[in-house]
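> heads up, no residue letters with this:
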């Protein structure tokens, strides 16, 4: 199995975050076309396409902790030019915040308004029971019907999870299913139930203890992309039960394709550039966040969240 890497031209950005989402979107046209080239037939044959990005509050796309909506919009642009399929961008509400608020915060309604793609909250979707066998163990889960009835493309970010392993496509899908089984088995079971046609990993901005402009897109089968992402963050597959169960006892052999028709990507150089840290503790807030939110609360009259009350 192969994973395609394509670089993103960041010459106009001059090293900083570009707040112009449409500008970022335009710069992604060529690398999106490159990484999707070998998957064109399976994508254009679909009647319904569901893109599943990494969307959770309260992170900004510049943090590397959520998928950049510009990547998703560029995917939609590419697909709408080649298929008449119904395209949806899926998220899910949780017990803390509704998906509509998260989508608004990240800017999805604005950047998708020029497309026919719809935003869907899979918390509102009908679900079906599925039983998936993993290494002889039966994993029961409930899955939104849309993920079972459409062609799925997962669009995660290059970052670790709170527990340390790579987030990736499998754990992005895990958020959408319900199961009483072990989380690592659930992530793999969710992937096998939804059967994504591919994963497009947004590594335009990555996170590994600090955000870094990695300016790269990866695309390929979900487990293989997750394995390569794990390698880039210098995580061991042996320490990742989801990946270990996906591949069995053998270390996966992954061919990395780096096309020469755009911005080149050197895998070893990219690996060296990525920070090797963990996620910040959930109970520690950066002082800049505290100060910014207090300013917002003063102007808007909104309440300051309790976790920010103790800041400097």
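Perfect, I can see it now. No experiment lies behind these values; they were computed from the predicted model shown.
> please count neighbours and contacts with C-alpha atoms only from this point.
Fine.
> and the strands in this structure?
With DSSP state E as the criterion, the chain has strands at 2-7, 48-53, 86-91, 118-121, 127-134, 137-144, 151-155, 198-207, 211-220, 255-257.
> for comparison:
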């Protein structure tokens, strides 16, 4: 009819996929662009990978080859290939088992001491306190000192004749003369104490950074629900910082596994061989007995024993 407008044609149906994407999956991009980005990232990181392979791979290969020879620093004759003899005479022995036991004890005792104290200090520093900045600087002071200097100081403190431990014991009993360096457990405990004194600030700072990132809403909700301090700690704080706590423990285990400087300065592996760990055993074979082949066998065995731990640490970092 005249004057009546015709209705607009219906809009074409939207043929795009309206299905919701799976949570956590990024939008799909073109394969060519993704492949190009991967090659670009590989090209940019190749210098770093080459330097890493050269710095880590070459010493490992040299150590592995040397461990199969009778090379030493005494004989002028050319080294000869002896196969697995160094591993039989050095690795599969009671001395290596004892060094592995000492290494494990140092790792376990150090982690048991460092993590709880570091967590306690981090929980203290995360609260509003007067002079918190000065307290943080004071706690971080041991981390700034070299392990050699700290080891020398604590060795003098534990000296049975002139040390502070002897003087403190004399205040209690004049006849009491403790000799920490003269007993296996005393020397091992001193190494653990010094190691913990140096590294507790590192643990504290890592856990403090994790605690700062915990949302305040969780604590407010817990307070409204009437949760106490212990329940808040176990149900909110620890689960929230669990990844950082696990990574911190892994870093400390890796560092204590290869510890050498503190053992060398404080105990020299004594009394007897009671504090000889794996690194100290490799040092004794190379620089005391001049048997480079045996020392490299110990080093290769250490690397092999560390592989499962580093695999677990890598999985934990990806989680």
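Cool, got the structure. The structure displayed is predicted, hence computed values, not measured ones.
> TM-score of the superposed pair?
Overlay of the two chains. TM-score (TM-score structural alignment, normalised by the length of the first structure): 0.22; 106 aligned residues with a CA RMSD of 5.9 Å.
> tabulate the strands of the first structure (TSV), appending mean neighbour count.
Shown next, in TSV, are these (neighbours: other CA atoms under 10 Å):
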stretch	mean neighbour count
strand 2-7	22
strand 48-53	24
strand 86-91	21
strand 118-121	17
strand 127-134	15
strand 137-144	18
strand 151-155	26
strand 198-207	27
strand 211-220	22
strand 255-257	14
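> looking at the ones you listed, which is nearest to residue 273 of the first structure?
strand 211-220 (7.9 Å; CA to CA).
> against residue 257 of the second structure, how distant is residue 99 of the second structure?
11 Å (CA to CA, to the nearest Å).
> ditto for residue 209 of the second structure
On the measure of CA to CA, residue 209 of the second structure and residue 257 of the second structure end up 25 Å apart.
> of the two, who's got more company?
residue 257 (19 against 14; other CA atoms under 10 Å).
> any idea how far residue 305 of the second structure is from residue 115 of the second structure?
Taking CA to CA, one finds residue 305 of the second structure at 24 Å from residue 115 of the second structure.
> and residue 74 of the first structure, what is it in contact with?
Residue 74 of the first structure makes contacts with 25-26, 28-29, 32, as judged by CA atoms under 8 Å, 6 or more residues apart in numbering.
> try 10 Å this time
If you count contacts by CA atoms under 10 Å, 6 or more residues apart in numbering, residue 74 of the first structure has them with 22, 24-33, 80, 111-112.
> what is the nearest of those residues to residue 133 of the first structure?
residue 32 (33.9 Å).
> excluding covalently adjacent residues, which one is nearest to that closest one?
residue 75 (6.6 Å; CA to CA, 6 or more residues apart in numbering).
> for the one you found, which residues are in contact?
25, 28-29, 32-33, 36, 51, 69, 153, 155, 200.
> and it, how far from residue 149 of the first structure?
On the measure of CA to CA, residue 75 of the first structure and residue 149 of the first structure end up 20 Å apart.
> give me the more crowded residue out of residue 305 and residue 115 of the second structure.
Set side by side, residue 305 of the second structure and residue 115 show more neighbours around residue 115, with 21 against 12, by other CA under 10 Å.
> which strand or helix spans that one?
In this assignment (DSSP states H and E), residue 115 of the second structure forms part of helix 94-125.
> for that helix, buried residues please.
95-96, 98-107, 110-111, 113-115, 117-119, 121-123, 125 (16 or more other CA atoms under 10 Å).
> need the contact list for residue 238 of the second structure.
119, 211, 232, 244-245.
> which pair of the residues you listed spans the longest distance?
Among the contacts of residue 238 of the second structure, the pair separated by the greatest distance (CA to CA) is 232 and 244, at 17.9 Å.
> count of residues packed around residue 266 of the second structure?
24.
> wait, isn't it in contact with residue 193?
No. Using CA atoms under 10 Å, residue 266 of the second structure is not in contact with residue 193; the gap is 11.4 Å.
> got any residues that touch both of those two?
Common neighbours of residue 266 of the second structure and residue 193 (CA under 10 Å, 6+ apart) are 154, 187.
> who touches residue 206 of the second structure in this structure?
With the criterion set at CA under 10 Å, 6+ apart, residue 206 of the second structure makes contact with 118-119, 122, 244-245, 247-248.
> and of those, the nearest to residue 42 of the second structure?
residue 247 (26.6 Å).
> contact partners for the closest one?
206, 253, 313-314, 316-317.
> buried only: go through these for me.
Buried among the contacts of residue 247 of the second structure (16+ other CA under 10 Å): 206, 253, 313.
> regarding the second one, what is its secondary structure?
Yep, that's residue 253 of the second structure we're talking about. helix (DSSP: H, G, I helix; E, B strand; the rest coil).
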